[in-house]
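Colleague: Provide a 3D model corresponding to the input given below.
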Amino acid sequence: MTLDFDFDLFVIGGGSGGVRAARIAASEGGAKVGLAEESRMGGTCVIRGCVPKKLMVFASEYPDMIADAKAYGWDVQSGPLDWRGFRSKLEAELDRLETAYRNTLKSAGVTVYDARAVVVDPHCVRLADGREFSTKHILIATGGQPFVPQFEGRELAITSNDIFHLDALPKRALVVGGGYIASEFACILNGLGVKVSQYYRGAQILRGFDDEARGHVANQMAANGIAIHCGTDVERLEQREGGICAVATDGSTAEFDLVLYATGRVPNVAGLGLEALGVGLGRRGEVLVDDWSQTAVPSIYAVGDVTDRINLTPVAIREGHAFADTVFRGIATKADHDLVASAVFTQPELGSIGLSEEAAREAGPCEIYAASFRPMRSLFAGRQDKVLMKLVVCATTRRVLGCHIVGPNAGEMIQLAAIAVKMGATKEDFDRTVAVHPTMSEELVTMRKPVRIF
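Modeller: You can find the predicted model right below:
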């Protein structure tokens, strides 16, 4: 396919979206593909995000599981976590996954460069060592990075990039932020035995999710021992003999061994050379693209978190695949950003797809079906946690517009519920489905009367 270019496609970024695009373009599109990654192959999800975080979630759940086992009659004892042993095994798993990513690219015929790359012109990229390559198409897939605002003492804080490499777990930790990353790590650290406080400047954590669902999560987090302070932000951090002192905007002070900032992420575009070429950037630095992931410069495309559309790994993969199908396989494909399910791996988990109750009320007449109850497993063990099952239904078409689940394995359940919602299932379709008993999820098909009508 290559004519006067060194490559048909050069991908900058070795995360999930970039790797998928490179592999499909090379193995199925017959393209000559180069890819540059300045850090580790696999990107945020594999190395600094989804995978290590979920393994930490698993580790943090064992204390409750051991307590439940005792309640069920098992003679088990809980000792302290061997953090260094866990971290060593975690690092080995990430090494294995990185090798798998590299092997996948190698098998597809992609040439990989372990170096930073920048864009010189619409058909040329330059590596950090000075080598330049001409290319017919360029794909920007550099993802995002944690954002820490400017304030006095910010150098004393760490981000989610650093949490996996701690030499030891702290005794006291402050998590700053109210999004899913902050809330997940607050729960993880709490489950690992750390005394956790969470500061969030907003009125309630998990902004953007259904109000009832996020309130349910917040209440359970508080019941589990996390001190959530909404309407609170850090004014400054000070290093003191007893630890890091956080001076809050409400005038309070508290000392911690660790301060984790999870106040958002920003697109990784600094120094790539995009603006000088006419590639549009948004207010937050995101690369502006059309429905085909194409920028204002026809030969330059972008996928994944760097575009700040829906910042989820499966979405980046779909965007990368759609780009390769369109440009190199002759199959015009747009990534579908409608009705994308998501899960927040707090304790309890939150799974969500579609409209929140608040959004549905603004859209038109709707009915709300909800049930909150103590699940059988933990009820028997004497725990007080509750599950929430919720459906948002259009009053005129009867379509299920949203589904929100709070409870154990909510992420697993929402994946299956998402299929029905994506297909346009009605409330009556749910009603016709026979329940699987005894399960938590049977509530999704047994709720008959709306709790609210708008």
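Colleague: CA only for contacts and neighbour counts going forward, please
Modeller: Noted.
Colleague: and the residue lying closest to residue 56 once chain neighbours are set aside, what does it touch?
Modeller: Nearest residue to residue 56 in three dimensions, chain neighbours excluded: residue 188, at 6.6 Å (CA to CA, 6 or more residues apart in numbering). By CA atoms under 8 Å, 6 or more residues apart in numbering, residue 188 lies in contact with 56-57, 60, 346.
Colleague: how about TSV for these, with secondary structure, distance to residue 311 and neighbour count added?
Modeller: Converted to TSV, the contacts of residue 188 look like this (DSSP: H, G, I helix; E, B strand; the rest coil; distance: CA to CA, whole Å; neighbours: other CA atoms under 10 Å):
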residue	secondary structure	distance to residue 311	neighbour count
56	helix	21	21
57	helix	20	21
60	helix	25	20
346	coil	18	24
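Colleague: so what secondary structure elements neighbour the helix or strand encompassing residue 228?
Modeller: Assessed by DSSP states H and E, residue 228 sits inside strand 227-230. Helices and strands touching strand 227-230, by 3 or more CA pairs under 8 Å, 6 or more residues apart in numbering; DSSP states H and E, are strand 195-200.
Colleague: for residue 422, give me its contacts.
Modeller: Here residue 422 is in contact with residue 339 (CA under 8 Å, 6+ apart).
Colleague: mind doing that once more with 6 Å?
Modeller: If a contact means CA atoms under 6 Å, 6 or more residues apart in numbering, then residue 422 has no contacts.
Colleague: relative to residue 400, how far out is it?
Modeller: Between residue 422 and residue 400 the distance is 9 Å, computed by CA to CA, to the nearest Å.
Colleague: sec struct for the closest residue to residue 123 other than its chain neighbours, please.
Modeller: The shortest distance from residue 123 to any non-neighbouring residue, by CA to CA, 6+ apart, is to residue 135 (5.0 Å). What DSSP: H, G, I helix; E, B strand; the rest coil gives for residue 135 is strand.
Colleague: who's in contact with residue 24?
Modeller: Under the criterion of CA under 6 Å, 6+ apart, residue 24 has no contact partners.
Colleague: now the helix or strand containing it, how far from the chain's geometric center?
Modeller: Counting by DSSP H and E, the element that carries residue 24 is helix 16-27. Centroid separation for helix 16-27 versus its chain: 21 Å, with CA atoms, centre = their mean, to the nearest Å.
Colleague: one more, so I can put them side by side:
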Amino acid sequence: MKKYDYIVIGSGPVANSFSSELKDSNKKVLIVEGDAFGGICPNYGCEPKIFLEGAVKTVLMSRQLSGKGISQPATINWEDLMKRKKQTFEAHPENAIKGMQSNHADTLIGTASFIDSHTLKVNGEEIYGEKIVIATGQKPNKLPIEGSELTFSSNDVLSLDYLPKNVVLIGGGYIGMELAVILNAAGAHVEIVEFADRALTAFYWEHVKDVVQEMEDQGIIFHFNHAVSNVEKNGEKYVVASKQGLTIETDYVVDASGRVPNIDNLNLDEVGIEHDRGGVLVNDYLETNVKGVYAAGDVVSKDPLVAPKLTPTSAYEGEYLSDYFEGKTDTPIKYPVIGSAAFTFPQIAQAGVSVSEALENEDYEVVHHDLTSDYFYTGTNDYNAKLTLVFDHNNRLVGASEVSQTAADDINNFIDIIGMDVDKREWKETFLPIFPAISYKTRIFI
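Modeller: You can find the predicted model right below:
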């Protein structure tokens, strides 16, 4: 039986940062992957999505500037764009393997399942690990409805060779909203069916309304307060029906109802590893109830307000575990300020104390800024640009939310300030950003 000091199940950001931190140690590390090496983000998720967004954002910005300096808005050739996307990302799994091997970790492709707290079975072989880290992430959810087998996932959309004429997306969260923007900009007619009465429930509603309005202006149709009951095939078409009586005929149906923990094949119950609907349960050291077995990344059940399920969070947890295992720290994990964004058009982003929470708590001061007259935003006709900042009673910035074409980059400029925990005066005496760059805005509004 092969023996390792540490085994990581899953090859995403947890494994990448974990192996990188341990590359100069003398520990034997094994990374096991049951799908494409590198995990969801570079193969089926955020990285291909942001690649496509480069063309999408260019098209939508050119539409915004039509008649305002741009005479002919850009258009997308989906087939060419997808061909280039596949060429760009096809080598990633092999490169991920080489990267982890360069960190002196062994790699193995196969589905891992627990035999006991220190032993895994992979490809029929038993492998021992002194410590084992579950980092299998999440997988696309499948709604428990009649005809669910007819629906496609976000993974499928990001590899579509040909653009469907009509698309229905079930769900108005991150995945549904981002995919809707991409497909609509490329020329598809898009409709979103959402169970709740609003989209992007994790974000400040006043900013979400601007996103929804812009998407509607671009031709995307929303159906809120509708629970999809079934999907049927009617010849070459699909029919999506809701319990409330909605019926839509379309060419393609995407189940964008979210993601669920990827734990089905791990045999957790047999070993007694506790988990719930949100994922594997861990303590403040990322250890499960079974000694020697840990979990990190999106597979963990955690508070989204403290540790949202995002790539940077996963990488941070991988770094923490490497330090904890090697005795470089003995303290519980403490999360930094973590920003989140939906790469819609316009984008929406936030960090720190949410605006909704602050508005319900008199200990906070909430300040709204309309950015639409600012030179940076008028240059791209960004008529949705709005920023909201949250300050505590000590005049320290503790939260930020923005809707704009550049919201993700803008909010990144505020994350450091929130994390530094300094008041306005201290920050202005310490930093002087570049002008006229977008980061200078932090000095104006802090």
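Colleague: now the TM-score, please.
Modeller: Once superposed, the chains reach a TM-score of 0.91 (TM-score structural alignment, normalised by the length of the second structure), with 439 aligned residues with a CA RMSD of 2.5 Å.
Colleague: what span of the second structure is the helix or strand just after the strand holding residue 228 of the first structure aligned with?
Modeller: Later in the chain than strand 227-230 of the first structure, the nearest helix or strand by DSSP H and E is strand 234-240. Mapping strand 234-240 of the first structure onto the second structure (TM-score structural alignment) gives residues 228-234.
Colleague: same check on stretch 97-117 of the first structure?
Modeller: The alignment of stretch 97-117 of the first structure onto the second structure (TM-score structural alignment) spans residues 92-112.
Colleague: just the endpoints, please. Distance across the matching stretch?
Modeller: For stretch 92-112 of the second structure, the end-to-end distance is 22 Å (CA to CA).
Colleague: same thing with stretch 427-435 of the second structure?
Modeller: 17 Å.
Colleague: neighbouring contacts of that stretch?
Modeller: By CA under 6 Å, 6+ apart, stretch 427-435 of the second structure touches residue 440.
Colleague: ok, now stretch 74-94 of the second structure?
Modeller: 36-38, 59, 161-162, 186.
Colleague: what about residue 310 of the first structure, helix or strand, and which?
Modeller: According to DSSP H and E, residue 310 of the first structure maps onto no helix or strand at all.
Colleague: and it, how many residues sit next to it?
Modeller: With neighbours defined by other CA atoms under 10 Å, the count for residue 310 of the first structure comes to 14.
Colleague: now it: closest residue in space, sequence neighbours ignored.
Modeller: Residue 310 of the first structure's closest residue in space is residue 337 (CA to CA, 6+ apart), at 7.4 Å.
Colleague: so what's the residue count around the corresponding residue of the second structure for the one you found?
Modeller: The equivalent of residue 337 of the first structure in the second structure is residue 335 (alignment by TM-score structural alignment). Counted with other CA under 10 Å, residues neighbouring residue 335 of the second structure total 12.
Colleague: and residue 85 of the first structure, by the same measure?
Modeller: By the criterion of other CA under 10 Å, residue 85 of the first structure has 9 neighbours.
Colleague: next, name the residue at the spatial heart of the second structure.
Modeller: residue 310 (4.9 Å; CA atoms, centre = their mean).
Colleague: any idea what residue 154 of the first structure aligns with in the second structure?
Modeller: So residue 154 of the first structure corresponds to residue 148, using TM-score structural alignment.
Colleague: next one: residue 311 of the first structure
Modeller: Under TM-score structural alignment, residue 311 of the first structure pairs with residue 309 in the second structure.
Colleague: residues touching its match, list them.
Modeller: Applying CA under 6 Å, 6+ apart to residue 309 of the second structure gives the contacts residue 298.
Colleague: is residue 210 of the second structure in a helix, a strand, or coil?
Modeller: Assignment for residue 210 of the second structure (three-state DSSP): helix.
Colleague: need the counterpart of it in the first structure.
Modeller: Residue 210 of the second structure maps onto residue 216 in the first structure, with residues paired by TM-score structural alignment.
Colleague: and its match, what does it touch?
Modeller: With CA under 6 Å, 6+ apart, residue 216 of the first structure has no contacts at all.
Colleague: neighbours of the closest residue to residue 317 of the second structure other than its chain neighbours, how many?
Modeller: Of all residues not flanking residue 317 of the second structure in the chain, residue 296 sits nearest, at 6.0 Å (CA to CA, 6+ apart). Residue 296 of the second structure has 30 neighbours, counted by other CA under 10 Å.
Colleague: which SSE is residue 103 of the first structure in?
Modeller: helix 83-108.
Colleague: who are the packing partners of the helix or strand just after that helix?
Modeller: Following helix 83-108 of the first structure in sequence order, the next helix or strand is strand 111-113 (DSSP H and E). On a contact count with 3 or more CA pairs under 6 Å, 6 or more residues apart in numbering; DSSP states H and E, strand 111-113 of the first structure meets strand 33-36.
Colleague: distance check, the nearest residue to residue 208 of the second structure once chain neighbours are set aside against residue 185 of the second structure.
Modeller: Sequence neighbours aside, residue 200 is the residue nearest to residue 208 of the second structure in space, at 6.8 Å (criterion: CA to CA, 6+ apart). Counting by CA to CA, the separation of residue 200 of the second structure from residue 185 of the second structure is 19 Å.
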